[in-house]
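J.: With the input below, show me the fold.
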Amino acid sequence: MSEERWVFGYGSLMWRPGFPFEERRAATLHGRRRAFCIYSVHHRGTYDRPGLVLGLAPGGATRGMAFRVAPRDWDGTYAYLKEREQPTETYIEASRAVRLADGRRVEALVFLSDVGHPQWAGALSLERQAELIAGARGLSGRNVDYLRDLVRHLREEGVRDAAMERLLGLVEARELAGG
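T.: Okay, the predicted model is just below:
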């Protein structure tokens, strides 16, 4: 059995992993899609005015980044990721096959959206997502800034996510209109 340990990132982990790694490769995860499908009541919203944050929802495929972590760094990396990705346990830790851009298939640690968690928003229309994101603000700032940052970083990585770009357009239009 290989001692290789990989981590798959589809959001901020792509550009701000926060852990040491030996290799970074563009990768695709099949069977899950990047989506604003988790209610945020702390970082990008409040209980009175929830926002939305990213998750890996069932269906589709997601282009992201895979990071190979050295065995000597795994325990610290794993502990860091549990703390970073699981503060409210809205994700399920799993091992999934991802296809690296160079054609290799590797098993990677991923954090999938927990569809049974109370913060699971489900398959919201882009219009409903825009309504929730526009104007929402939490401890980490405005929800639209989180979305804008995501789209900018995806573009820098050569990833065009049409749904995220369309969502940003809808949110910005709402905010310009004052609602």
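J.: can we go C-alpha only for contacts and neighbour counts from here?
T.: Noted.
J.: could you say which helix or strand contains the residue lying closest to residue 107 once chain neighbours are set aside?
T.: Nearest residue to residue 107, sequence neighbours excluded (C-alpha to C-alpha, 6 or more residues apart in numbering): residue 97, at 4.4 Å. Taking DSSP states H and E as the definition, one finds residue 97 inside strand 91-100.
J.: list the contacts for the most centrally placed residue in the chain?
T.: For the chain, the residue nearest the mean C-alpha position is residue 11 (3.6 Å; C-alpha atoms, centre = their mean). Applying C-alpha atoms under 8 Å, 6 or more residues apart in numbering to residue 11 gives the contacts 54, 64, 150.
J.: separation between it and residue 138?
T.: Between residue 11 and residue 138 the computed distance is 18 Å (C-alpha to C-alpha, to the nearest Å).
J.: and what of residue 110?
T.: Counting by C-alpha to C-alpha - residue 110 and residue 138 are separated by 25 Å.
J.: ok, the two, which is more surrounded?
T.: residue 110 (23 against 18; other C-alpha atoms under 10 Å).
J.: Make sure that one is actually in contact with residue 6.
T.: No - contact criterion C-alpha atoms under 8 Å: residue 110 and residue 6 do not qualify, at 9.0 Å.
J.: Stretch 48-66: how far from the chain's middle?
T.: Mean-position distance between stretch 48-66 and its chain equals 5 Å (C-alpha atoms, centre = their mean, to the nearest Å).
J.: which residues are in contact with that stretch?
T.: Residues outside stretch 48-66 that contact it (C-alpha under 8 Å, 6+ apart): 6-11, 14, 24-41, 44-45, 91, 100, 108, 111-113, 129, 132-133, 136-137, 143, 159.
J.: To check against the first, give me the structure of this:
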Amino acid sequence: MTDLSDPFRHHPQLRDRIIDPETSRFRNLDLSDMDRQMQAMGLPEDWRRSDENRDQSRRETLKDRWGQDIWIFGYGSLMWDPAFRFSEVRRATLDGYHRRFCLKSEVGRGTPETPGLMAGLDLGGTCNGLVFRVDAERLEEESHYIWRREMLLRSYAPEFLEMETELGPVEAMAFVVNRENPLLLAPMSLEETARLIARAEGYLGPNIDYLEKLADAFELLELEDDELFRLRDLARSYRSEKV
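T.: Predicted structure coming up:
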């Protein structure tokens, strides 16, 4: 008999592969300490969104959602480290958008001199990933962590989009690329993308670790993304060559 209280009831293989939100570094960020570190690295005081601006975005986005469960779409690091508590996780497919390594990372996975690349959700194509359900009674608390996790900078814009799961369609909040973000890059070749990822390293570690974890998640879930696996293989080869 299925235990409906088990968040991993549809995908038990994820139980030991998704970081417990209570132990996630993103749930326990000391923003004051981060501010000091970033400014010591030469970043300006406004390197991130202000707490007030971020909370305004949170409340505006969720103003019609209070009192109901919401789904969150993970297509990058949310797949293994969401940092928020959830009551259900499912595989999901979003049509009309695709995953693209298009966000220049000058802090987390790179530096201003050697920037890395993070995934964004861009128009066109299809994107596979996971959706996480956050219960209505937890939304006020958990949405703070979601916004601090994904909206600390100006990289994304939250949108509610229809997507398919094996148990039927859901409307989930997805973090699509912010067109006004100055760190949004134009499309580049797979080879150029792999070279940038292979050599970059930042506050959160080597850029290639992010790519490896993403590919691992897709292999575990038996999700298809030939381009993702080609990118990983190229980045591995460039990394070993120290290009």
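J.: tm score of chain vs chain?
T.: Comparison of the two superposed chains (TM-score structural alignment, normalised by the length of the first structure) gives a TM-score of 0.93, and 178 aligned residues with a C-alpha RMSD of 1.6 Å.
J.: if we can go back for a sec, give me the stretch of the second structure that the strand holding residue 97 of the first structure matches.
T.: Mapping strand 91-100 of the first structure onto the second structure (TM-score structural alignment) gives residues 156-165.
J.: Can you give me the buried ones in that stretch?
T.: Using 16 or more other C-alpha atoms under 10 Å as the test for burial, stretch 156-165 of the second structure gives 156, 157, 158, 160, 161, 163, 164, 165.
J.: got a list of what the first one touches?
T.: Read that as residue 156 of the second structure. By C-alpha under 8 Å, 6+ apart, the contact set of residue 156 of the second structure is 120, 150, 175, 176, 177, 178, 181.
J.: Surely the third one is within a strand?
T.: Which is residue 175 of the second structure. Yes - note on residue 175 of the second structure: a strand contains this position according to DSSP: H, G, I helix; E, B strand; the rest coil.
J.: For the corresponding residue of the second structure for residue 140 of the first structure, which non-adjacent residue is spatially closest?
T.: Aligned counterpart of residue 140 of the first structure in the second structure: residue 204 (TM-score structural alignment). Once flanking residues are discounted, residue 204 of the second structure sits nearest to residue 108: 4.9 Å by C-alpha to C-alpha, 6+ apart.
J.: In contact with that neighbour, which residues?
T.: Contact analysis of residue 108 of the second structure by C-alpha under 8 Å, 6+ apart lists 201, 202, 203, 204, 205.
J.: I'd like the list of those residues that fall within helices, please.
T.: The helices in this structure, assigned by DSSP state H, contain none of those.
J.: Which of those residues fall in strands?
T.: With strands taken from DSSP state E, the overlap with the contacts of residue 108 of the second structure comprises 201, 202, 205.
J.: post-alignment, the host helix or strand of residue 6 of the first structure versus the second structure, mean distance?
T.: Residue 6 of the first structure belongs to strand 5-9 when assigned by DSSP H and E. Once fitted to the second structure, strand 5-9 of the first structure is off its aligned match by 0.9 Å on average (mean C-alpha distance after the TM-score superposition for the first structure).
J.: for that strand, packing partners?
T.: When contacts are defined as 3 or more C-alpha pairs under 8 Å, 6 or more residues apart in numbering; DSSP states H and E, strand 5-9 of the first structure packs onto strand 51-69, strand 105-113.
J.: In the second structure, point out the residues matching it.
T.: The alignment of strand 5-9 of the first structure onto the second structure (TM-score structural alignment) spans residues 70-74.
J.: can you pull the buried residues of the matching stretch?
T.: For stretch 70-74 of the second structure, using 16+ other C-alpha under 10 Å, the buried residues are 70, 71, 72, 73, 74.
J.: Show the buried residues in the contacts of residue 108 of the second structure.
T.: Buried residues within those, counting neighbours by 16+ other C-alpha under 10 Å: 201, 202, 203.
J.: Tell me which residues touch residue 9 of the first structure, please.
T.: Counting by C-alpha under 8 Å, 6+ apart, residue 9 of the first structure touches 17, 64, 65, 66, 110.
J.: Which position in the second structure pairs with the fourth one?
T.: When the structures are aligned by TM-score structural alignment, the residue of the second structure matched to residue 66 of the first structure is residue 131.
J.: Spatially nearest residue to that match, not counting backbone neighbours?
T.: The spatially closest residue to residue 131 of the second structure, leaving aside those adjacent along the chain, is residue 73, at 4.4 Å (C-alpha to C-alpha, 6+ apart).
J.: Ok, residue 19 of the first structure next?
T.: residue 77 (5.8 Å).
J.: for residue 51 of the first structure, same thing?
T.: Once flanking residues are discounted, residue 51 of the first structure sits nearest to residue 45: 4.4 Å by C-alpha to C-alpha, 6+ apart.
J.: In this structure the one you found contacts residue 144, no?
T.: No - at 10.7 Å, residue 45 of the first structure does not count as touching residue 144 under the criterion of C-alpha under 8 Å.
J.: got any residues that touch both of those two?
T.: The contact sets of residue 45 of the first structure and residue 144 overlap at residue 136 (C-alpha under 8 Å, 6+ apart).
J.: Number of residues surrounding the counterpart of residue 234 of the second structure in the first structure?
T.: In the first structure, the residue matched to residue 234 of the second structure (TM-score structural alignment) is residue 170. A total of 20 residues lie near residue 170 of the first structure under the criterion other C-alpha under 10 Å.
J.: Please give the element, helix or strand, for residue 170 of the first structure.
T.: Using DSSP H and E, residue 170 of the first structure falls in helix 162-176.
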